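Student: need a structure here:
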Amino acid sequence: MTALPSPDHILAAMQDIVGASGCLTDAADTESYVTDYRRLYRGKSPVVVLPATTEQVSAVMAWCYAHDVPVVPQGGNTSLMGGAVPDDSGTAVVINLRRMNRVLAIDTINDTMTVQAGVTLAGARAAAEESRRLFPLRIGSEGSCQIGGNLSTNAGGTAVLRYGNMRDLVLGMEVVLPDGRVFSSLRGLRKDNTGYDLKHLFVGAEGTLGIITAAVLKLMPQPRASAVAFIAVESPDAAVKLLGEARQLAGPAVTAFELISAPALDLVLEYLGDTASPLPERHDWMVLVELTSGADEEALNATLMQILESGLERGWVKDAAVAASGADAQTFWRIREEISDAQTRTGGSIKCDVSVPLSRIAEFIGNASARVLALEPATRMVIYGHMGDGNVHFNPLRPKDRSAADFLGQWYKPVSDLVDGLAHAENGSISAEHGIGVAKRDDLRQYKSQVELELMWQVKRALDPKNLLNPGRVLPGLDSPK
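Tutor: Okay, the predicted model is just below:
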């Protein structure tokens, strides 16, 4: 095997391509690029490269490919699975796309928006709003996460129930391949049956097959009306039944249906400090429901009240707070969106991101909760998520009297394995929207068939035969299956 170029040689080559200002090497400057969001994974890199154009990304990749230098693509670095930072070998160049942050075009007739991959999700949503359109992806890290990363992890979020994942929101894509070639389908077509739809290879691939540099995204009409309620329900089973009733009565107007456990609400209210529960009494389970439509506000609120009344009559609903203003709705959503950060600040949560068929979600939550509490009775069961698409963030949190290090050291792997196994037994997935990265990579040998693994490796070999692009991520093991 040919020896890798020296760090000085790599740096000089990168500076020739992107300029000295586009290369970071000092430890203080690179710290945030080589450390993951939860500070669980930390690596090294000879240089963090900040390209400004697709041509620069292409040139960097071509040089690295020719010299066998591994590359880690990176967006906002909000991954929870360790998939966007280098390992500790110090051999991989990090390519961060934050300088590629321009909205290239908005077509209000075609209802599309073309953006560079480094545009933040918040920036994309704001640009759409300025054109009186909606880009519907909505996740808690929208101020930091970038469109390229959203596509690379097939991000979901709180509006999947109505609008789908990122795979459903992209029409075209520009991707730099491992050898530096550029694939482009930035056409904004909703119908194109000219062979394989190649863009979908790169959605959810976590930067292992190519570096997404631009995309054409779908836009939607802005809703004219919204109705939001924070509802106490009898149980997860009651929540599932209430969702069915909401869909029956409101149809596609049901935009979000978020489950929240009492420990999750307790934690976030303690973290926020300045926010009270929307409900006067403590309840074991709650859902945050949002309806949106092009109809008038009065009609939508009437539909929401009809859903609540039906739930009360059937014993599914115990209490409810209906947002009387936009400020109320923002408060309700703030509670939901801050649950993740509240856990990070507190430390000691075992983050299981699973999905199961909606018909099995209540039984899964009940079984998994009982099994975890049998291991550690004082565990705080922080459970929340996008109930409408079966995605549960099942995050057992350390007891208040145990340190994060102690709790995670004892229970992280046993509990993760337990929860993943129960989800798999329900025909579910061990990763609903966080991806695989490093954290779940080796688990795929247990939950993916040999045929699936071999097919994924065949795709990887075809596009990246040298295994230089985000190596050691997603695909299990150091070597591909034989």
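
Student: from here on, contacts and neighbour counts on C-alpha atoms
Tutor: Noted.

Student: show me the contacts for the spatially closest residue to residue 184 that is not a sequence neighbour.
Tutor: Distance criterion Cα to Cα, 6 or more residues apart in numbering; nearest residue to residue 184, sequence neighbours excluded, is residue 174 at 4.2 Å. By Cα atoms under 8 Å, 6 or more residues apart in numbering, residue 174 lies in contact with 182, 183, 184, 185, 186, 212, 213, 214, 215.

Student: Select from those every entry located in strands.
Tutor: 182, 183, 184, 212, 213, 214, 215 (DSSP state E).

Student: ranking the residues you listed by neighbours, who comes first?
Tutor: Using other Cα atoms under 10 Å as the neighbour test, the ones in strands among the contacts of residue 174 are led by residue 212, with 32 neighbours.

Student: quick one: that one and residue 117 touch, right?
Tutor: Yes. Using Cα atoms under 8 Å, residue 212 is in contact with residue 117, at 6.3 Å.

Student: here's the other one to compare against:
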Amino acid sequence: MSAPATDDLSNRLIHLLGADAVMGADDDIERYVHEPRGRYRGQPLAVVRPGSTQEVAAVVALCRDAGVAIVPQGGNTGLVGGAAAGLGRRELIVSLERMRAVRELDPEGATMVVEAGCPLARVREAAAGAGLMFPLHLASSGTATIGGNIATNAGGHMTVRYGNTRRQVLGLEVVLADGSIYNGLTALRKDNSGYDLNQLFIGSEGTLGIVTAASLALVPAPRQSLTTLVGLAELTDALALLRLLRNRLGETLSAFELMPRLAMDYVLADLPDVHDPFGQPHAWYVFAQADSAVAGDWLREACLAALELADLEGLTRDVIVAGGDAQAERLWQLRDAVPRAQKRGGVSLKHDISVPVAAIPAFIEQATAALAEAVPGIRPCVFGHVGDGNLHFNLSQPEHMGADAFRATEPECNRIVFDLVQKHHGSIAAEHGIGRLRRDELARRADPVKLKLLGRLKQCLDPDALFNPGKVVDQHHDS
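Tutor: Next up, the predicted model:
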């Protein structure tokens, strides 16, 4: 855009939203352009903060007429560059952070309607106030927003029981590329009146439309809960323990998280006043949680009986059973601290992947062996939501290797990891999305028919490539 055209758009945006809601390069926009992992730093034309769906629609219409692309942004906690502005093309960041309202909460129907900028923690607190629960739990709950969770189809600790975000969404309100508003904010749990349009936008990473509000399904709040930390000698013991707990605890098993000793070392070094939970180190750790909305004391007895059986079968080496909510929070603190604590190991090459649960031991064994041969001294730090097959297959810098030299190995490390993911019929993007980081990898590895359909959907819903350019798929890919 020419300077006069840019100035004209800025003036129109200020007239529409007010000066306080439009920030240019001379304003403090660091938190909007700083991507959490530091891989991308864009130069947006401006950052705007609309306060209503109608204002979002008006911004879209102005940008469409001016030929300016839009990068939707929630809490800016994404890890694949999905909310980062580009450098080569002038783009407008549209932050939904002012749209934080809980519009409606229906205890009888166990639903709520919230705006896209509402932090996940606030959604969960509002549900808890009505004796209900929104079963999406992330370490970034305080900053991640529900719109971002929907855009990336976020997972988290409780996916093993409740599934990813798309299973919690009943309906959406979305601003489309022509400036119109799709109102699909239904509270219905059964509606077969045509294609489920809501599902198109969940996981689309802001490339098809801007989610402005959502109708969410809630569940009864737990009245019994038990958290346990288990030390294991072998990775295969984790899968055997998962099978045992599922058989014994059924649908009450809400979380089953894996963590290696290396990650525990990082966490213990990073968190002040935190000590090793056991008297001796273990090769692997499992965090498990069981919950029930049914009152009583039977769940604890069932969990203890299952853990006793696991001990008799030689699956466990050490067990801690939380004695209450405070101790449970302290145990989960160890798991939630891993992403930040990994910085203790220097540069980390991160992979958010999934494979079938049964394939996890073979995948990890094959990948770590191949990586050790390619990069001697590499330190795999594999943790995550093993109950649903999602691993954060992160690789810490070898102690004898410099940071730049290790970064230079990333293409080869990626090839090794993703080749094995493909061999085991897994996914290169389990819960973080594709964004900019994995777009080219998706183009190389995805089924050609899938790529064609993705491109046609993009072309159909966003023919002018207005929304989030450079993310997920190549623009107009339909060959």
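
Student: before we move on, back to that, mind telling me what the residue nearest to residue 184 of the first structure corresponds to in the second structure?
Tutor: When the second structure is aligned by TM-score structural alignment, residue 174 of the first structure is paired with residue 173.

Student: For the helix or strand harbouring residue 353 of the first structure, give me every contacting residue.
Tutor: According to DSSP states H and E, residue 353 of the first structure maps onto strand 352-355. Outside strand 352-355 of the first structure, the residues that touch it by Cα under 8 Å, 6+ apart are 389-395, 416, 419-420, 423, 428-434.

Student: Which element, helix or strand, includes residue 476 of the first structure?
Tutor: Here residue 476 of the first structure is assigned to no helix or strand, by DSSP H and E.

Student: make that residue 13 of the second structure, sorry
Tutor: With DSSP H and E as criterion, residue 13 of the second structure is part of helix 3-17.

Student: show me the contacts for residue 471 of the second structure.
Tutor: 82, 205, 207, 434, 435, 436, 439.

Student: One more: residue 200 of the first structure?
Tutor: Residue 200 of the first structure neighbours (Cα under 8 Å, 6+ apart): residue 167.

Student: if we can go back for a sec, ok but the match of residue 174 of the first structure is inside a helix, no?
Tutor: No. In this structure, residue 173 of the second structure is strand, not part of a helix, as judged by DSSP: H, G, I helix; E, B strand; the rest coil.

Student: Distance of it relative to residue 364 of the second structure?
Tutor: Per Cα to Cα, to the nearest Å, residue 173 of the second structure is found 41 Å from residue 364 of the second structure.

Student: SS state for residue 454 of the first structure?
Tutor: Residue 454 of the first structure - assigned by three-state DSSP - is helix.

Student: That one -> the second structure?
Tutor: Alignment note (TM-score structural alignment): residue 454 of the first structure maps to residue 452 of the second structure.

Student: Quickly find the element holding the closest residue in space to its match that isn't next to it in sequence.
Tutor: Residue nearest to residue 452 of the second structure in three dimensions, not counting chain neighbours: residue 478, with 4.8 Å by Cα to Cα, 6+ apart. According to DSSP H and E, residue 478 of the second structure maps onto no helix or strand at all.
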